[in-house]
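S.K.: Could you look at this predicted model? Sequence included:
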Amino acid sequence: MGKPANDNTRSTSRVLLLFSVFLLAMNLRAPFTSAAPLLEILKAQFQLNAAEAGLLITLPLLAFAFISPIAAILPARIGLERSLLLSLVIVGIGICIRSLGPVSTLYLGTAVIGAGIAIGNVLLPSVLKRDFPDWVAPLTACYVLVMGCTAALISTVAVPLAVMDGSSWRVALLSALILPILAIVAWLPRMRMESIAVKANVTATAKPPIWRSALAWQVTVFLGLDCFLYYVGVSWLPAILEDAHFTQEQAGSMHGVLLLSTALPGLLLIPLAPRMKDQRHAACLLSLSIMVGLLGLLLLPAYAVIWILFFGFGAGGGLILALSFLSLRTVDSVDAASLSGLSQAFGYLLAASGPAMVGFLHDISGGWGPPLVLCAILSVVMAAVGLMAGRNRQISVDRLAAT
């Protein structure tokens, strides 16, 4: 006997939703990381110094920090699906503005892209919590993997597109527009669904603020430290390697190894996550993997490729766990959005400050020893926090106990 028609319809709907989720995830890194390979071209085009060019990477992180709290309340106003569609539209508009030509629109478009991505970052865990509550961790690993692979692909084609002729840097930047267009097409049919805005608003007003939960802050600090360490590594690894007597070409290749290694944990966590009773040991081990990588770069830089793999695996896996916590530690999509807004605001504010802070410490100390030691200490703190954030608890219970 075949399945009832309504079961088949429900299964088809969930598959289509999952497809839409992955298309959305493709927009959560690539539209702004695709500018990184073009920084030298943009510096020459607009006569930018290094700090001005670096803003093209820092601006989206600042947008993540400041827009995340606002994003968390959007579903209560317009519904979850409409909020995610809005994020894609904003990303698309930002890509168009960034590609217009003047340097002012280059920065404005970059900030707009960051605002759109921030909304998607905050609210995507709510979709998983609402529609796939039993598959949060493996699906989070999947969408983080999709994010990384898409970012790598778009970055790979950016430079070849940009060097076709004198103005093709605009084409290279505009090429990312295909991502929000595809995702918008997938999300538009979901606008026919009943809005959950009223229900979300009633639920949210009946609960104490999320920041009153100790567990919420444990998840927030874990995500914040992971973001801090990851963006420090992404920003300064080439300089660290060149100071250790690697050539510029070797340093560039190893930077690619770092980006690739951050995607590898997803392949491991996808099958393992459903079998975990909690995530304490995984959070601790991934944090200590970051520490091993940092101390290895300091003490035995000749084996840098090994230490980069340790660092990338820990930072990438830590991000997957942290994003999983946003759903696993909450009871419904409303709390998931609130926790996501809190933790990502804090996390990306730390991420935006990390490269500058570590660069300043390098300048005043005259070497990479003190910055690497500081980051190694922070990774140990991250491990300790991970032991608390990884417990099999939920924030609603935690808040009731605290009140």
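M.R.: Received it, and whenever you're ready, just let me know what you need.
S.K.: make it CA atoms for all contacts and neighbour counts henceforth
M.R.: Will do.
S.K.: So what's the residue count around A239?
M.R.: 15 (other Cα atoms under 10 Å).
S.K.: Return the distance of it relative to A356.
M.R.: According to Cα to Cα, to the nearest Å, A239 stands 14 Å off from A356.
S.K.: longest helix of this protein?
M.R.: helix 333-365 (DSSP state H).
S.K.: buried residues in the helix or strand following that one?
M.R.: Note on helix 333-365: by DSSP states H and E, the next helix or strand toward the C-terminus is helix 369-389. For helix 369-389, the neighbour count (16 or more other Cα atoms under 10 Å) marks 369-372, 375-376, 378-389 as buried.
S.K.: now the angle between helix 333-365 and helix 369-389, please.
M.R.: 160 degrees (axes from the mean of the first three to the mean of the last three Cα atoms, to 10 degrees).
S.K.: Output the contacting helices and strands for helix 369-389.
M.R.: Helix 369-389 is packed against helix 214-243, helix 280-299, helix 333-365, with contacts defined by 3 or more Cα pairs under 8 Å, 6 or more residues apart in numbering; DSSP states H and E.
S.K.: just to revisit the earlier point, which elements pack onto the longest helix of the chain?
M.R.: In this structure, helix 333-365 makes packing contacts with helix 50-78, helix 103-131, helix 197-205, helix 214-243, helix 304-328, helix 369-389, judged by 3+ Cα pairs under 8 Å, 6+ apart.
S.K.: and the helix or strand following the fourth one, how far from the chain's centre?
M.R.: As assigned by DSSP H and E, the chain's next helix or strand after helix 214-243 is helix 248-261. Distance of helix 248-261 from the chain centroid (Cα atoms, centre = their mean, to the nearest Å) equals 20 Å.
S.K.: Comparison target, given below:
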Amino acid sequence: MSSSTVNHPRSAILGLIGLMLVALNLRPALTSVGPLLRTIGDSLALSSTEQGVLTTLPVLFLGLAAPLAPRLARTLGIERAVLAVLLVLALALLVRPYTGVAGLFIGTVFAGGCIGIAGVLLPGLVKRDYPSHASLLTGVYTAALCLGAALAAGTSEPLRQLLTSDWRPALAFWLIPAVIAAIAWWAQLNGKQVPKEPASVPAKSLYRDKLAWQIAFYMGLQSSLAYTVFGWLPTILQDRGFDAVDAGLAVSVSIMAQVITAITAPWVASYMRDQRAMILLVMTLTLAGLGGSIYGRSEDVWIWVVALGLGQGGGFSMALTLLAIRARDADTAARLSSMAQSFGYSMAALGPLFLGVLHGMTGDWQVAGIFLMLVGLGAVVAGMGAGRNLYVLDD
């Protein structure tokens, strides 16, 4: 892809297909672990804390690796940087199930890092190559991301049962979509001149901007809830009496519900005076869904996981939308994206870890549920600041 993509319909279509295939691979490495977590833990004798670390590592490295994205883009060009990330992701997904405990954790680290880099690069491609359709494509890109997450959450346990009841090939299966995406991405780049990104010009630091920090905290706190759900909700539901397949299916249904609000929440919010009301609505749905899933009646869980999905899909898409609309130009938006995702995902990594520690200390999910409610309330507070109709770096 290049800046001329939009002038060539066939290239534009191939570019969109490539973007969607890459987006599909930005969550399976994370959501495929949760349904298999109990089996993995039993197989490798992992404690609750170690299982919490396993669910935390990819989220932590989403944040730690995000600042590498601009450097890779300047060195390789955005397109080749995405290709390199896909190849490393596929290798990490191949290695982590078959190299013992150390390989499981190291492979998970690399997978999380690759996803973090790609997550910063793709929005920049959308803004650069499709500027007049950036909002719509951001929603579609988010929907594809949710679809990939749902597929991995819903099919990993059935795959394990199908593949000789061994969790290793079921976990390794998710390298296949990464390889397909890499081939499709390489095919559209083959023989094409792609520019490297120019060196950035020093600008006023976002780290001294109050609004930028409110956006980063909102990104981090709502993401903390999301990755806690990816990693632990299947186990929570199993402890409530669901079998492993139904628990994974419930998470898959929840993530599929995210697709609805991932597209509609930013669209509806664009007709409002600012984004605070929409953020409050989606976070209320998120908290209600979480509370119902943990404390509500077991027979009502399917209602609560749908409410949870509607809330989280809208919450995440609103976070991505804020990265674009709170900046006056594309360069500031890119810097805000890097800052918010780096800090936000690093903070979000603490959610799954703390939940695992709390569960290990108490033996149930009651106290852990209170912790999640507090995280959600923090996201509401940050969102009320980030949702105001202001711009970062405005004095």
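M.R.: Cool, the structure landed. Note that the structure is predicted; figures quoted are calculated from it, not measured.
S.K.: Looking for the alignment partner of G116 of the second structure in the first structure.
M.R.: Correspondence of G116 of the second structure to the first structure, assessed by TM-score structural alignment: A118.
S.K.: thought its match was touching A63?
M.R.: Yes. Using Cα atoms under 8 Å, A118 of the first structure is in contact with A63, at 6.9 Å.
S.K.: Compare those two (neighbour count), which wins?
M.R.: Comparing A118 of the first structure with A63 by neighbour count (other Cα under 10 Å), the higher total belongs to A118, at 31 against 24.
S.K.: could I get the helices and strands packed on helix 369-389 of the first structure as CSV with distance to A71 of the first structure?
M.R.: As requested, these are exported to CSV (distance: least, Cα to Cα, whole Å):
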stretch, distance to A71 of the first structure
helix 214-243, 16
helix 280-299, 27
helix 333-365, 7
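S.K.: So the closest residue to C375 of the first structure other than its chain neighbours versus A172 of the first structure, what's the distance?
M.R.: Leaving aside its sequence neighbours, C375 of the first structure sits nearest to L229 (Cα to Cα, 6 or more residues apart in numbering; 6.7 Å). From L229 of the first structure over to A172 of the first structure the distance is 29 Å, taken as Cα to Cα.
S.K.: now L350 of the first structure
M.R.: Distance from L350 of the first structure to A172 of the first structure, by Cα to Cα: 30 Å.
S.K.: for the match of G116 of the second structure, what are its contacts?
M.R.: By Cα atoms under 8 Å, 6 or more residues apart in numbering, the contact set of A118 of the first structure is 63-65, 67-68, 71, 87.
S.K.: how about those, which pair is most distant?
M.R.: For the contacts of A118 of the first structure, the maximum inter-member distance is 15.2 Å, found between A65 and S87 (Cα to Cα).
S.K.: Please pull up the equivalent of L91 of the second structure in the first structure.
M.R.: In the first structure, the residue matched to L91 of the second structure (TM-score structural alignment) is I93.
S.K.: Share the number of residues neighbouring that match, please.
M.R.: By other Cα under 10 Å, 17 other residues sit near I93 of the first structure.
S.K.: same question, V85 of the second structure
M.R.: 23.
S.K.: Which residue in the second structure aligns with T58 of the first structure?
M.R.: Per TM-score structural alignment, T58 of the first structure is aligned with T56.
S.K.: Kindly apply the preceding question to I184 of the first structure instead.
M.R.: When the second structure is aligned by TM-score structural alignment, the residue opposite I184 of the first structure is A182.
S.K.: Neighbours of that match, how many?
M.R.: Applying other Cα under 10 Å, I find that A182 of the second structure has 22 neighbouring residues.
S.K.: do I290 of the first structure as well
M.R.: Using other Cα under 10 Å, I290 of the first structure is surrounded by 32 other residues.
S.K.: contacting residues around it?
M.R.: I290 of the first structure sits next to 310-315, 376, 379 when contact means Cα under 8 Å, 6+ apart.
S.K.: which of those sit farthest apart?
M.R.: Largest separation among these by Cα to Cα: F313 and A376, giving 15.0 Å.
S.K.: before we move on, the earlier item: take the contacts of A118 of the first structure and write them to TSV, including distance to R393 of the first structure.
M.R.: Listed next are the contacts of A118 of the first structure as TSV, based on distance: Cα to Cα, whole Å:
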residue	distance to R393 of the first structure
A63	31
F64	27
A65	26
I67	28
S68	24
A71	25
S87	30
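S.K.: Out of those residues, who's the most crowded?
M.R.: F64 (32 neighbours).
S.K.: Spatially nearest residue to that one, not counting backbone neighbours?
M.R.: A118 (4.6 Å).
S.K.: In the first structure, what sits opposite A69 of the second structure in the alignment?
M.R.: Using TM-score structural alignment, A69 of the second structure pairs with A71 in the first structure.
S.K.: Tell me the spacing between its match and L80 of the first structure.
M.R.: 10 Å.
S.K.: anything in contact with each of the two?
M.R.: Counting by Cα under 8 Å, 6+ apart, the contacts common to A71 of the first structure and L80 are L123.
S.K.: quick one, what contacts the closest residue to L54 of the second structure other than its chain neighbours?
M.R.: Residue nearest to L54 of the second structure in three dimensions, not counting chain neighbours: F105, with 6.5 Å by Cα to Cα, 6+ apart. By Cα under 8 Å, 6+ apart, the contact set of F105 of the second structure is 54, 57, 96.
S.K.: Please identify which helix or strand holds the match of I184 of the first structure.
M.R.: helix 175-189.
S.K.: coming back round to it: for the counterpart of the residue nearest to C375 of the first structure in the second structure, grab the count of nearby residues.
M.R.: In the second structure, L229 of the first structure lines up with L225, judged by TM-score structural alignment. For L225 of the second structure, the neighbour count with other Cα under 10 Å is 24.
S.K.: Kindly provide the distance from L225 of the second structure to Q258 of the second structure.
M.R.: Distance from L225 of the second structure to Q258 of the second structure, counting by Cα to Cα: 14 Å.
S.K.: All set now, cheers.
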